[in-house]
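S.K.: Predicted model and sequence below, questions to follow.
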Amino acid sequence: MAWSPQPLVSTAWLADHLTAPDLRIIDASWYMPADNRDVRAEYDKCHIPGARFFDIDEISDAQSDLPHMAPSVEKFVSRMRALGIGDGHRVVVYDSAGIFSAARVWWLFNHFGKTDVSVLDGGLPAWIAERRDTLDFPPTLRDRHFTARRNADLVRDVTQVAASAKLRDVQIVDARAPARFEGTAPEPREGLRSGHIPGARNLFFKDLLTADGKMKDKDGLRAAFAAAGVDLDRPIVTSCGSGVTAAIINLALVVLGHSNHALYDGSWAEWGAYKDLKVATGPA
């Protein structure tokens, strides 16, 4: 499977390449509705120079009842062209949490065949902590030609995941907090059962990150996967609440050189809503 050759870049790297003509920067900040944060207003007030705002909820499949499912190729191409992102551009994605929703947009680019994309390690908090410049006005955008082709190997649907849960031919790794995974905490979305996909392993996405929101080093990542009971020599499908933090696991896997993995786009928003799908509770 083809993934980004350089999944992460540092703030120092971005600062050195900030004015490169072939670089495009994306602010992919997103939060749960319950957080009551206006990420677009936050972007308008403060963003890395040159950054375009990527609306995860809008650049999605509007025909689906599930939250921010991957859009069609045509819609993704249209939105990227409008953002001035084209063929030959190097893309760096960041968010305002450190590493959170940026991983989802990084995964989307990979899913649509553009692998020259990286996540900014530490995101906007790291950039601001280093007293680097920010702006409060957007860049001038010019429509660019953008080519995309969907890579089906990087995504799984509910039928495929149900088969894997039964056959145990791949490892399902859930990025949600342990209480949600074990079913002792309610889901933030109404109408969903509590628990996890039978046979899944729980690797809370925060266990892959340092206290300041950066990706752990390779030894730390390997230790986190081992602690969760995940075998890095086997194929993996990632999951979470709605396909956002699952991508952080995919990002960590690429950092480790693991390529045989995909993301369950519907995640628990889909599985937890289907009454005929089995649900497990308690620790893995």
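M.R.: Ah, there it is. Numbers count the residues shown, from 1 in each chain.
S.K.: drop to CA atoms for contacts and neighbour counts, all remaining ones
M.R.: OK.
S.K.: Just list the residues touching the residue positioned nearest the centre of the chain, thanks.
M.R.: By CA atoms, centre = their mean, the chain has its centre lying nearest to Arg104, at 2.0 Å. Each residue near Arg104 by CA atoms under 8 Å, 6 or more residues apart in numbering is listed here: 243-248.
S.K.: can you give me the helices for the stretch 51-200 of the chain?
M.R.: All helices of the stretch 51-200 of the chain, identified by DSSP state H, counting those that start in this stretch, fall at 73-82, 102-111, 123-129, 158-167, 178-182.
S.K.: okay, now the one to match up with it:
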Amino acid sequence: MDALVTTEWLANELGANDLRVVDATYFGSVPGSPDGDPAANFEKAHIPGAVFFDIAEIADLNSPLPTMLPPPEKFASRMQSLGLGDGSRIVLYDNSHYHTSARAWWMLRVFGAHDVAILNGGFAKWQAEGRPVESGKPQHRHRHFTVWADDSQVRTLDQMKANVDSGAEQVLDARSGPRFTGEEPDPRPATHAGHIPGSKNLPYTRLFNEDGTWKTGDALNAEFESAGIDLSKPLVTTCGSGITAAVLLFGAHLLGNDGALYDGSWSEWGADMSTPKAMGAA
């Protein structure tokens, strides 16, 4: 299964024994994020057989930071309850401006699922094409999901501090240009403006075509090149809270670069008095 699948492909695969379809819509945690209840929206309409991946709940709820990775045991338990198990082919989609299926894609890979794809164009494209939907809460049986975590795909605050000095890994920020440069204040209280010193900026929205589908090939590569990123070298992505950083990570994955994600992102770095902050352009 390719990492990026089409609506036509998915329509033909629906009902396969090993296929699991997952709605990972999330509307964000920062002040000013779109209003809405993604779980309620899911119950109203979703791709037939899909289950709902609650990004807000499948997180470390003991952390003061938003949507941080949960403990491996919690993640495995949640996946089992959704009927996602070892050997499943998992196709993710969303209906969010933040393209949050990328966050679920990264989480699943961190916790040991390897055959994971994103639906190109998401639920909006599926609906626009008049494809079938269903409502309600789907019934499914629990499946075994092995407890596992690959920390090589995750970066911590201490690792990011060390990288400021070493420059061993390229750091790419998915936030908007004005937030990256510090022209706009950060929307979170008590959070400094600016960016991690030495990081580059590629707003996540630039990875998509006007119809919401992913750019691919040369068009996608051009966006990374325009941000000053060499995808033949190590990459770490960041953003406000680790959500849209996953968009950049998935885009890099489509081009053959399997980088890491700074999970605390700017909500951690920007609020920490011990971290250096840079202002202005990259």
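M.R.: Yep, it's here. Nothing here was measured: the structure is a model prediction, and the numbers come from that model.
S.K.: re earlier: output the helices of the stretch 51-200 of structure 1 in CSV, with distance to Tyr264 of structure 1 appended to each entry.
M.R.: Output for the helices of the stretch 51-200 of structure 1, formatted as CSV (distance: least, CA to CA, whole Å):
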stretch, distance to Tyr264 of structure 1
helix 73-82, 18
helix 102-111, 12
helix 123-129, 25
helix 158-167, 7
helix 178-182, 15
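S.K.: any idea how far Ile48 of structure 1 is from Pro139 of structure 1?
M.R.: For Pro139 of structure 1, the distance to Ile48 of structure 1 (CA to CA, to the nearest Å) stands at 10 Å.
S.K.: should've said Asp231 of structure 1
M.R.: Counting by CA to CA - Asp231 of structure 1 and Ile48 of structure 1 are separated by 38 Å.
S.K.: and what of Ala269 of structure 1?
M.R.: 32 Å.
S.K.: and if you look at Ser267 of structure 1?
M.R.: Separation of Ser267 of structure 1 from Ile48 of structure 1 (CA to CA): 31 Å.
S.K.: Between the two, point out the one with more neighbours.
M.R.: When neighbours are counted by other CA atoms under 10 Å, Ser267 comes out ahead of the other of Ser267 of structure 1 and Ile48, with 27 against 24.
S.K.: can you pick the most crowded of the contacts of Arg104 of structure 1?
M.R.: For these, neighbours tallied by other CA under 10 Å; top is Ala246, 31 neighbours.
S.K.: Tell me which residues touch it, please.
M.R.: So Ala246 of structure 1 contacts 104, 174-175, 205, 238-240, 263 (CA under 8 Å, 6+ apart).
S.K.: cutoff 6 Å now
M.R.: Listed by CA atoms under 6 Å, 6 or more residues apart in numbering, the contact set of Ala246 of structure 1 reads 175, 238-240.
S.K.: Among the contacts of Arg104 of structure 1, which are located in helices?
M.R.: Among the contacts of Arg104 of structure 1, the ones falling in helices (DSSP state H) are 246-248.
S.K.: for those, which one is nearest Ala15 of structure 1?
M.R.: Ile248 (23.3 Å; CA to CA).
S.K.: Excluding sequence neighbours, find me the nearest residue to the closest one.
M.R.: In space, and not counting its chain neighbours, Ile248 of structure 1 is closest to Ala103: 5.4 Å by CA to CA, 6 or more residues apart in numbering.
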